[in-house]
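1. this one's sequence-less:
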């Protein structure tokens, strides 16, 4: 793979944060241990923005009939327009993860879908049509998403039927397909022994098999599977994703699998490769509100599926590298990409316009995609709730503020904290220690994003102001936590006229942001808000132009069909403005 390198932009405010906190104590950097992902059962979300928006999607899932899930996008005859196992697998994954994240029992329709699957299996033990012996059918290989769903379902329920069906996928698709990849794009073998039946739309999606292979590897480990995954990653590195105009979702879920493989086996070249894949995506196929082109070089629409995976990839990259730019990207993708992609007046996800290229200044919904994006969005909510905090050896790391109660199971005893916040609309967060079973000092690390106004940062512990201690863009609070302790962190967030992510796509234009929120104007006709426009805050992240009857509103609210007060009346949000 060629690396189409540009320099990743790191917000200049991160530099300002370090320079301006003159009254702050800066701690020396230390060699960190890798943060540890927490179990869903130890994270209880509470009322707030994320729970509300996740609830839209969860309630939609509960209304699905088993027939809808089992027949949508499905065929038992070879087709370039049906992906057997794909919709089913996405629903299994999202319904399982979102139910766990929301502390809900297994939905009845999920039980019925699982009960129906054994009767749908073909003679090789998977769904859809029987693949050719060489397995070189890119569309038929959509069973890989079914494998992901079966893995997540088994890890939650320990259902033996799910385990057996998943084993069939590994034995009859994942393991036998390796040779076919020598004949894929940038083929190593030229004898034409294998001819791929390529998917005409989702270019290069076949390598997405790396994702379920790595997810299921702990269930079905073998030297043969390990060797195959290593070889598939090597072959994938040979493909120029930009040159072939690869589908972005396929690139991102393959990247997720490569990162998982790095976690399991620690080959640094795999981490470097995953970073290069994400950088190419960010620099060449990300829109001005942090969504995605559907393909490299083809900014025709965005896709909710890819937004979900870009979000999980950034959070995983931060966990594995500690690089702050990935964590900031996660905030920006969550609030401006994922939430703005939620469609209509429900929990669907789908396609939006690409802001930035093609002279497009408007963000608009272009329709739900119930066969793919809608049944992938729930996974996005579940993972962001899970990855908003991580365990460290002696405490807790908070990466994204949100209302929840978290139990950190530490070597010296458990620590239970309740977090309340108005973020992203306001810069404040409050922690209450509900219980602490350790007399040892514990450290609470709280991420301080670059849009924080440095001189506004204040920290209070049990009503007393303390001097903030900062290390690597995190506030460090080290103390022996006691039941009843109250920790309050307050900071202002910058409202700013910002350059485009990539100004050459739309020269002479700018955006407006408040904190992590991209702001938009409810309009389907281009309006003028030049750089010198004066604004005043009107609350909840909104800003009113002083000399015009225009109010900028967070795009995540403008595109929320259930938000009666803020949703766009025109169905359109202008987010780019002429200088």
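-> Sure, I can see it. Bear in mind that the values here come from a model prediction, so they are computed numbers and not experimental data.

2. please count neighbours and contacts with C-alpha atoms only from this point.
-> Will do.

3. please tell me how far the closest residue to residue 550 other than its chain neighbours sits from residue 71.
-> Nearest-residue entry for residue 550: residue 544, 6.0 Å, with adjacent residues in sequence omitted and distances by Cα to Cα, 6 or more residues apart in numbering. Residue 544 is 48 Å from residue 71, where distance means Cα to Cα, to the nearest Å.

4. out of these two, which sits in the busier spot?
-> Under the neighbour definition other Cα atoms under 10 Å, residue 544 and residue 71 were set side by side, and residue 544 has more, 17 against 14.

5. tell me the secondary structure for the more buried one?
-> Applying DSSP: H, G, I helix; E, B strand; the rest coil to residue 544 yields a three-state assignment of strand.

6. next one: residue 475
-> Following three-state DSSP, the label given to residue 475 is strand.

7. for the closest residue to it other than its chain neighbours, give me its contacts.
-> For residue 475, ignoring the flanking residues on the chain, the nearest one in space by Cα to Cα, 6+ apart is residue 446 at 5.0 Å. Residue 446 makes contact with 397, 398, 399, 474, 475, 476 under the criterion Cα atoms under 8 Å, 6 or more residues apart in numbering.

8. looking at it, the first one is touching residue 387, isn't it?
-> No. Applying Cα atoms under 8 Å as the test, residue 397 and residue 387 come out as separate, 9.9 Å apart.

9. I'd like the contacts of residue 446 laid out as a markdown table, including distance to residue 361 and neighbour count.
-> As requested, the contacts of residue 446 are exported to a markdown table (distance: Cα to Cα, whole Å; neighbours: other Cα atoms under 10 Å):
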| residue | distance to residue 361 | neighbour count |
| --- | --- | --- |
| 397 | 37 | 21 |
| 398 | 34 | 19 |
| 399 | 31 | 24 |
| 474 | 35 | 19 |
| 475 | 37 | 23 |
| 476 | 40 | 20 |
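
10. this is the other structure I want to compare:
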């Protein structure tokens, strides 16, 4: 079981003050990235050979591959994600080998794929949309490749030709006639056109040509209302619009994306797991790894642009729950299926090697780019530590690293250690985020094993604690002239919170002592579930009315919580052991609740997270 919020960073072995003990194998993001690369390198069904990757641009009738009509989709995603997450020489050599084969596949008019498809407005339909989608993903891939290999001018030239192709067909595609013709066509819908804004913005950055950005700006206005659209394409268009905002600072662009985000929240499209389904349809039964990757990245973009806690809280909820849960034991990302109580297995596991595996890798690589946040408090500079992942952060000559640790004397607490690496000779601030899911946060400064000053603590505001997604910011600010080698041990007692199906938050003392109420259980940032691998008898028929029995108060709860699972590889992830009454018989049984993301290391099974419960 490996599912912790950590940045893609080097692990350090530390001897910690205040009774903290360092742990190994705790870098979940690096581990998750490694699992994707193992999928590319070792899994043979299907194997990621050159022919397999390039089938959507070569269109060889002797090698038909699923979705090769989305020309550039797999090939573009693969070269882009691997270029951004390259492990070094071997990956670079593979990328260059692939690029040598991709470039000759470009058609005379700049497109990749079927050269016979007409882009006259009267002819444009689902087939043209498929080509545009794949070409959009390939344009992004070409430009991300060019960031790693800027000396390869032929790649930029190919990207320019592809961008020019889009500009030529832009007016023919952007008509009400075409929109109406492809409306309701799911993954072949109009989002295949609007998602081009991401690649066009990258092309504007690479070339300095504003014409590409001017066209990219038009896409969000062309994006139809949410409706029942394909969420991946919808979110990709919003990400592209945010990229234009990042380049221009135009507040109207940001406002447009925030309005659409507000609409997703108000409509109930965002699940209790922190992400979205594959389509904006309430009765749909599966998610999509690409969607969860896009939503995570969009939340991070909005957080960086606005500093609003709600976007960081959304990113945290998505990452810790639905995103990590979406990865399969093979390393693939894809489609998980749901019923009314949670995750369920499905015939033919939805390991989406045709898109999600690469898109998940690309999102993982983004994580460490969004966690360095300089702050200023009363004229004093410093660092904002979000306390949601391991990371290394710096602001000029003030540098620190953040790692997870275990507090042996308080095994029920989530703990971090912040080590100051370099510090100037003036007062600086370490501003520690106090998340809404915390019951209490405490911080102790030490040097060479000796405590410096008193332990200080803070709780989130009552408003933040009452919301599943907090919109108010609380922080604990540590101001001092720091020394290299000083360490701050941060202990967070996670709140046990219960959400109903309307998203309202309830605390432990709000559960009934008689009868039962249906709730989803959150421990800190984690949505907890009952996994059939760990609890094989819990889901024996009939189980829909099983009743979890909660302790009467927080003090008693601590006896049921461990932050150090006994499963292999599990460090700083909660387990809550509870009694329950099965729907089929009156005997008291025992179940262990774990984060729903625990399923990502095992074959698919039932993982329920909506349960009936009461206090005992």
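-> That came through fine. Everything numeric here is computed off the predicted structure, so don't read it as measured data.

11. can you calculate the TM-score here?
-> TM-score for the superposed pair, counting by TM-score structural alignment, normalised by the length of structure 1: 0.79. Supporting figures: 506 aligned residues with a Cα RMSD of 3.3 Å.

12. distance of the residue nearest to residue 550 of structure 1 from residue 423 of structure 1?
-> For residue 544 of structure 1, the distance to residue 423 of structure 1 under the criterion Cα to Cα works out to 20 Å.

13. same check, this time on residue 178 of structure 1
-> In this structure, residue 178 of structure 1 and residue 423 of structure 1 are 47 Å apart, going by Cα to Cα.

14. got the contact list for residue 302 of structure 1?
-> Residues 291, 292, 293, 294, 350, 351, 352, 353, 354 are the ones in contact with residue 302 of structure 1 under the rule Cα under 8 Å, 6+ apart.

15. mind doing that once more with 6 Å?
-> Under the criterion of Cα atoms under 6 Å, 6 or more residues apart in numbering, the contact partners of residue 302 of structure 1 comprise 292, 293, 294, 351, 352, 354.

16. ok, these in structure 2: which stay?
-> Retained in structure 2 by both residues aligned by TM-score structural alignment, their matches' Cα atoms under 6 Å are the following of these: 293, 294, 351, 352.

17. what lines up with the last one in structure 2?
-> Residue 352 of structure 1 is assigned residue 336 in structure 2 as its aligned equivalent, the criterion being TM-score structural alignment.

18. that match and residue 211 of structure 2, how far apart?
-> Separation of residue 336 of structure 2 from residue 211 of structure 2 (Cα to Cα) stands at 40 Å.

19. just want to know which of these two has more residues nearby.
-> Neighbours were counted for residue 336 of structure 2 and for residue 211 using other Cα under 10 Å; residue 336 has more, 25 against 15.

20. for PyMOL, write the selection for the buried entries among the kept ones among the contacts of residue 302 of structure 1.
-> Of these, the buried ones go into a single PyMOL selection, burial set by 16 or more other Cα atoms under 10 Å:
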select buried, resi 293+294+351+352
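
21. wasn't the residue nearest to residue 475 of structure 1 part of a helix?
-> No. When classified by three-state DSSP, residue 446 of structure 1 is found to be strand rather than part of a helix.

22. and it, what pairs with it in structure 2?
-> Residue 446 of structure 1 maps onto residue 432 in structure 2 when the alignment is built from TM-score structural alignment.

23. next: residue 161 of structure 1.
-> Under the alignment (TM-score structural alignment), residue 161 of structure 1 pairs with residue 154 of structure 2.

24. please apply the same query to residue 329 of structure 1.
-> Pairing criterion TM-score structural alignment: the partner of residue 329 of structure 1 within structure 2 is identified as residue 314.

25. cool, residue 519 of structure 1 as well?
-> For residue 519 of structure 1, the aligned position in structure 2 is residue 528, judged by TM-score structural alignment.

26. helix, strand or coil for that match?
-> Reduced to three states with three-state DSSP, the structure at residue 528 of structure 2 is strand.

27. any idea how far it is from residue 317 of structure 2?
-> Between residue 528 of structure 2 and residue 317 of structure 2 the computed distance is 12 Å (Cα to Cα).

28. more neighbours: which of these two?
-> The neighbour comparison of residue 528 of structure 2 against residue 317 (other Cα under 10 Å) goes to residue 528, with 27 against 23.

29. that one contacts residue 595, correct?
-> Yes. Taking contacts as Cα atoms under 6 Å, residue 528 of structure 2 lies within contact range of residue 595: 4.3 Å.
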